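In: Build the 3D model from these lines:
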Amino acid sequence: MSPLRAAVAALLALLLAACMPSRKDIREAVADARAQQDTAIACDRADHCALASPLRELGDAALDASTPQAPRHHVALLENGPDALLARINLIRAARRSIDVQSFIYAQDDAGFFVLGELLGAARRGVKVRVLLDQLFSVDDVKLLAGLARAHVNFELRLYNPTFGEAQTGPVQFVAGIVCCFFRFNQRMHNKLLLVDGAVGVTGGRNYQNRYFDWDPEYNYRDRDILVAGPAAAQMQDSFDAFWRHQRSVPVAALRDVRRWVERDEGDGAAMDAPRLTDAARILDLSAQADNAALVAQRIGPVFDVGPVEYVSDLPNKAFESNTDAERDLTRRLQTLFLGARERIVLQTPYLVFSGTAQDHFRDLQERDPPPRVIVSTNSLASTDAFPVYALSHKYKRRYLREFGFEIHEYKPFPASAPIDVASTGALGREVANSVPYNALKSSGSGGRERDPSRYATESQRRFGAGSGPGRNVDPGPLPLERAGVRVGMHAKSIVIDDALALVGTHNFDPRSDKLNTESAVIVHDRAFAEALAANILHDTLPENAWTIARRPRPPVLSGVNYSLGKVFEALPLFDFWPFRYATSWEIKPGCAPLRIDDPGFEACYEPVGDFPEVDVPLKSIYTRVLTAFGAGLAPIL
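Out: As a prediction, this is how the structure comes out:
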């Protein structure tokens, strides 16, 4: 970094730091909130009345079977949204000593309030609960946060990298953060982790919001978590502790807007509002299931007994302006993994945009004889909720296919067989649900005692009281489609290399994940587990679930000229106006078996269906072209 850039970066950092609470302010604010906290403990047992759980027991079993030279782990894939939520609730209730939660998004909706109520319930029975959320896309209800700051002595909440020292970021503050301190403002904590007793952890793509657990009636994510029990949980603990202690993690009581509310409402906890739940009966049903040990074990599915497992996380000070690789542990580890591939890489990511370094690595792989296959599962424009990012990936399709050798499959918004539980979305019974073609996983029933739905709201109010509704919308949402239904967007982030090594985590394999956001992942060195994960990803690439991306039919004349001009314009950071793109989407014909795009019979068994099938937006090609023409420079931050 040049001296001038370093000086400017330091000045901007000082400007932002000047808006943050001082250490003295933090100590005073925390002390003021602590004086109002509930100190009652509801359980006097040594295990704090922990629920007997088959998932929590996996941690003890793995630790007992491990030695420093030969670690043993139990790992399980959480592919289904309600099951992923079920596992979290069961583990929270099974905690004996501690619960640590880390998340990028925490929404004020049914899923968010459900988990929050369980965390506060654990704190009241004597478990130490720490919650660390990225400030920009998490709870911004100041009244709720003030209530949480003084909820219980065993419950602590911190926000990472708060803008100007406040919990709420309004439009003016948002713009000011970009203008004042662009890279500091854009550096977010993208880690996701639930860690129980330092023995069992859950991480992966899911945040705390309805759409990550199949609880949204219109749009849900096809996502993935991994449950890890064993010695690798100690690495999770070290990572969480590093973030928790970092100066960017600010106790919520010390944020200026929250502190004002605490001081204004001192001693008046009854002023908090009850949460607005859209489907209390659904919460009660899953709550009852979480108490049923046999059902939980059945719903979680196969548990793999494996050897070495790594938890790799970036450090909390990772930022573009640091100009160092020391904070980017996961990115460096990913580069090593990619370059170690020999036969096949199976990659699943929501966003097919790569940093320059990653592109160089893929070129290096293609220069080998023979090169490894690279199979990619990603979003289509119809399934994504990040239109600008898709536009940039569309710009580079020729490069991906020709230079990197990718086999790209773009997820359909209505896949025929997806791990989405339509019954959980709340859309059944509505006309819109009739067109959903999923072979959804079947519900397993209540699995436990029934409860009165009206009672849950009363319990929630007693536990944490606050909440003004579903919270703000944290993304612009997907584009309109030609038909209705409960849509699905790809959000899973996973890699399988040579069917021997598997990675599940938060890293999107894009420039923002490389340079700005902090990320984490679990790496499992086990062939059986890797093959199972690869099978799940490859299932998402089947023709009924995804469109295949291949070169569009060649024009009858001037094919070479069209290709050459398209390549030239693709290289331009601006003014990429060439209208004829190299690749398009293809649909398999009835009666044909899936083929690779380099198979001589491909065009006989597939037909082109356009660049953006199913999207119902006038002039959609023009909108996309504007972004490809002028938006290439935005790739590092999208």
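In: C-alpha from now on. contacts and neighbour counts both.
Out: Will do.
In: can you pull the contacts of residue 33?
Out: Going by CA atoms under 8 Å, 6 or more residues apart in numbering, residue 33 touches 149, 150, 253, 262.
In: can you give me the helices in the stretch 251-400 of the chain?
Out: 256-264, 280-290, 293-300, 329-339, 356-366, 387-395, 397-398 (DSSP state H, counting those that start in this stretch).
In: Please state the offset of the first one from the chain centre?
Out: Read that as helix 256-264. The chain centroid and the centroid of helix 256-264 are separated by 31 Å, computed with CA atoms, centre = their mean, to the nearest Å.
In: Name the residues of it that come out as buried.
Out: 256, 257, 258, 259, 260, 261, 262 (16 or more other CA atoms under 10 Å).
In: Here is a second sequence; please produce its structure as well for comparison:
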Amino acid sequence: MPTDSAFRPLPCPRRLSWYGWLAVLLLAWSLAGCGSLPRDVPRPVSNALSQPEQTALGQWLQQRQAADQARHPSAFVLLSGAAAAYGSRLALIESAEKTLDLQYYAIHADASTGRLLRGLVAAAKRGVRVRILLDDFHSAGSDAQVLRLAFVPNIEMRLFNPLAGPRNSTLFRTFNALTDFHRAQQRMHNKLFLADNVVGIAGGRNLGDAYFDQHPSSNFIDLDVMAAGPIVRDLSRSFDSYWNNERAYPVSSLVSRAELERMETAEQAAARAASHAHNTPLAPIWDQTPMDLQSAPWIWAAASVLADKPAKIALEGEGPTTTAASASADPSGTPETPPPAAALPPVLRPGAGTMAVRPGLRSGRDTPALQADSVVDGLLALIQRARQDLLVVSPYFVPGDDMKQAFAQALQRGVRVRVLTNSLASNDAPLAHAGYARHRPQLLAMGVQLFEMRSERAGLRNSLSAGSTAGASRAMLHSKLLVIDGGLVAVGSMNLDMRSQLQNTEIALLIASRALGRQAQGNIDAALIESAWQVTLSDKGRLVWRAPLGSGLEDATSEPDASLPLRLMLQLIGPLAPDSLL
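Out: Got it, this is the predicted structure:
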């Protein structure tokens, strides 16, 4: 089961004796210590398309803006549901003429991803330059087969912050991570899908069956925003800063095509052969028709990008993290190098290790510059501007002291603060729930309204996953969203937890739009009423889970739907896990 958590369980054979385990551990430790990353790796510099307006997508956007008499240059579509999320990505693949840039924390080697990746190969064959930047953590084992794209002509693929050691050994990679624990914990969590530097998708969704409602037993409820216009150039600047960073290693410097072929399982080989021979579709429930970009319900709005720079996850004491072996021309034929800081537009001035954001959003008056040490810090600064309503959706919610202080100050101003997160039963990372659970009584006492997602998909009518067709599979919340006063919407890769604040790099779109705000808030309100437990405090100070309206369920006095072993784990192991790693 794919996960967005930075931890993956180890296999646990039971036949080894204590001495056998000790021998295995010592051997793994010694081999892990010998592993190292390659040095002096060539990283040709490349950048986003410099003249996107000359593409068919660029010309279409200009015509659409004129026809709509739009007041703002950028447009947005809220992608609520797996079908819209999948169809929009297919549309970008098929519409791109010059470039496709993908940046992801995880790309899983399964059926839904296979259809998208075959589309990328087809795009490369027709002359589209494809760049794929993938965090290294989930690029091992069966998912390593995704790396074969790196050996396709016109496709470049790099791994960010890789671990040393073989990719077919969970044990060795785990011990390599332990010997370099600080760096291994710092992951590139950004998610972007950009076409011709004109249209792009940002949000919390990785690529894999469980993110597109195709997993037979467990699926994520997720949310994306499709953007078009100048705002996409800001997203591309963020992508380029990671792509050209010294932490981004070309796949060919880490693993060979022959090694990947040897790692392929018989089942994977058979599935690949069948898909190439018959173009095997996904399950019959899927409509694989790409979204019609022209008829999509675009909303024109002011917006900005809040993004961490890759330097955020540099090791202490390291110098500048952007290096280049040589420069390469962009697909328009014009050689480019990364622009100096002074040349960047006001919305993206480099700050101390991050992008310092000036949203430039108008709601009767200009907003002041927003300086932040991370995406989460930037969102906390925005929370301080809330005057009436704050709605937070975060699947992994582990508030630090500054986050709780921001909530307390908002409540003192009379702001209604509501948080939707996972229940213990719906959380794919139970330890993260442990971090949240220890803060739950204090948050409720402050006046924060807490809602926890039901794990049962049966009977779920959740607008966040409109069009869901996975039947009675387990539902796991994965959307990351803030709505402030109904008019400022933040959608991105970030969770409101200490890992997103201190360890990962993240990216978010900030959109000032009453129309988009009403749409997002309406979707979430429906989920709170129909699909979530509301956690309250009884008169005696005990937790009570109020059943969703019309569910026919009874209120609960312990973690609903969670098994006894899971509840015991929460009580025994949870207190030992530090918030900063959850």
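In: now the contacts of residue 33 of the first structure: which count as buried?
Out: Among these, those buried by neighbour count (16+ other CA under 10 Å) are 149, 150, 253, 262.
In: how about a markdown table for those, with distance to residue 605 of the first structure added?
Out: Below are those laid out as a markdown table (distance: CA to CA, whole Å):
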| residue | distance to residue 605 of the first structure |
| --- | --- |
| 149 | 61 |
| 150 | 64 |
| 253 | 62 |
| 262 | 66 |
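In: Just the closest of the residues you listed to residue 157 of the first structure, please.
Out: Nearest to residue 157 of the first structure among these: residue 149, at 6.8 Å, using CA to CA.
In: does the closest one really touch residue 252, like I thought?
Out: Yes: with contact defined as CA atoms under 8 Å, residue 149 of the first structure and residue 252 form a contacting pair (6.3 Å).
In: okay, and the common contacts of those two?
Out: Both residue 149 of the first structure and residue 252 are in contact with residue 157, where contact means CA under 8 Å, 6+ apart.
In: Nearest to residue 142 of the first structure among the buried residues of helix 256-264 of the first structure?
Out: Proximity of the buried residues of helix 256-264 of the first structure to residue 142 of the first structure was ranked by CA to CA; the top entry is residue 258 with 5.5 Å.
In: In the second structure, what residue corresponds to that closest one?
Out: Residue 258 of the first structure maps onto residue 256 in the second structure, with residues paired by TM-score structural alignment.
In: From residue 491 of the first structure, how far out is residue 347 of the first structure?
Out: Per CA to CA, to the nearest Å, residue 347 of the first structure is found 12 Å from residue 491 of the first structure.
In: Residue 276 of the first structure now?
Out: For residue 276 of the first structure relative to residue 491 of the first structure (CA to CA), the value is 27 Å.
In: between the two, which one's more packed in?
Out: Shown here are residue 276 of the first structure and residue 491; by other CA atoms under 10 Å, residue 491 has more neighbours (25 against 17).
In: I'd like to check which residues are in contact with the equivalent of the more buried one over in the second structure.
Out: Aligning on TM-score structural alignment places residue 491 of the first structure opposite residue 478 in the second structure. Neighbouring residues of residue 478 of the second structure by CA under 8 Å, 6+ apart: 204, 205, 220, 221, 222, 223, 394, 395.
In: I'd like to know how many residues surround the nearest residue to the last one once chain neighbours are set aside.
Out: So that's residue 395 of the second structure. Leaving aside its sequence neighbours, residue 395 of the second structure sits nearest to residue 421 (CA to CA, 6 or more residues apart in numbering; 4.7 Å). The number of residues packed near residue 421 of the second structure is 29, by other CA under 10 Å.
In: just checking, residue 421 of the second structure touches residue 399?
Out: No: applying CA under 8 Å as the test, residue 421 of the second structure and residue 399 come out as separate, 11.9 Å apart.
In: returning to that earlier point: so the match of residue 258 of the first structure versus residue 316 of the second structure, what's the distance?
Out: Where residue 316 of the second structure is concerned, residue 256 of the second structure sits at a distance of 31 Å (CA to CA).
In: repeat for residue 497 of the second structure
Out: Taking CA to CA as the measure, residue 497 of the second structure falls 22 Å from residue 316 of the second structure.
In: ok, these two, which is more surrounded?
Out: Remark: of residue 497 of the second structure and residue 316, residue 497 carries more neighbours, 25 against 9, as counted by other CA under 10 Å.
In: residues contacting the aligned partner of that one in the first structure?
Out: Aligning on TM-score structural alignment places residue 497 of the second structure opposite residue 510 in the first structure. When contacts are counted by CA under 8 Å, 6+ apart, residue 510 of the first structure touches 351, 352, 353, 354, 355, 636.
In: how does it look with 10 Å?
Out: Under the criterion of CA atoms under 10 Å, 6 or more residues apart in numbering, the neighbours of residue 510 of the first structure are 331, 349-356, 358, 389, 635-638.
In: quick one: the strands in the stretch 151-300 of the second structure?
Out: Applying DSSP state E, counting those that start in this stretch to the stretch 151-300 of the second structure gives strands spanning 155-160, 192-195, 199-203, 218-221, 223-228, 248-250, 299-300.
In: give me the stretch of the first structure that the last one matches.
Out: Spelled out, it's strand 299-300 of the second structure. The aligned range for strand 299-300 of the second structure is 304-305, by TM-score structural alignment.
In: which stretch among the helices of the stretch 251-400 of the first structure comes nearest residue 498 of the first structure?
Out: Here helix 329-339 is closest among those (CA to CA), at 10.3 Å.
In: what number of residues lie near residue 64 of the second structure?
Out: Using other CA under 10 Å, residue 64 of the second structure is surrounded by 15 other residues.
In: Would you mind measuring from it to residue 512 of the second structure?
Out: Per CA to CA, residue 64 of the second structure is found 20 Å from residue 512 of the second structure.
In: Ok, residue 455 of the second structure next?
Out: 32 Å.
In: how close does the residue nearest the centre of the first structure get to residue 78 of the first structure?
Out: Among the residues of the first structure, the one closest to the centroid is residue 205, at 3.0 Å (CA atoms, centre = their mean). Residue 205 of the first structure is 10 Å from residue 78 of the first structure, where distance means CA to CA.
In: average distance between the match of strand 299-300 of the second structure and the second structure?
Out: Taken over the aligned residues, the distance from stretch 304-305 of the first structure to the second structure averages 1.6 Å (mean CA distance after the TM-score superposition for the first structure).
In: next one: that stretch to chain centre, how far?
Out: Using CA atoms, centre = their mean, the offset of stretch 304-305 of the first structure from its chain centre is 24 Å.
In: and the helices of the stretch 251-400 of the first structure as TSV, adding distance to residue 20 of the first structure?
Out: Below are the helices of the stretch 251-400 of the first structure laid out as TSV (distance: least, CA to CA, whole Å):
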stretch	distance to residue 20 of the first structure
helix 256-264	9
helix 280-290	38
helix 293-300	43
helix 329-339	27
helix 356-366	34
helix 387-395	32
helix 397-398	43
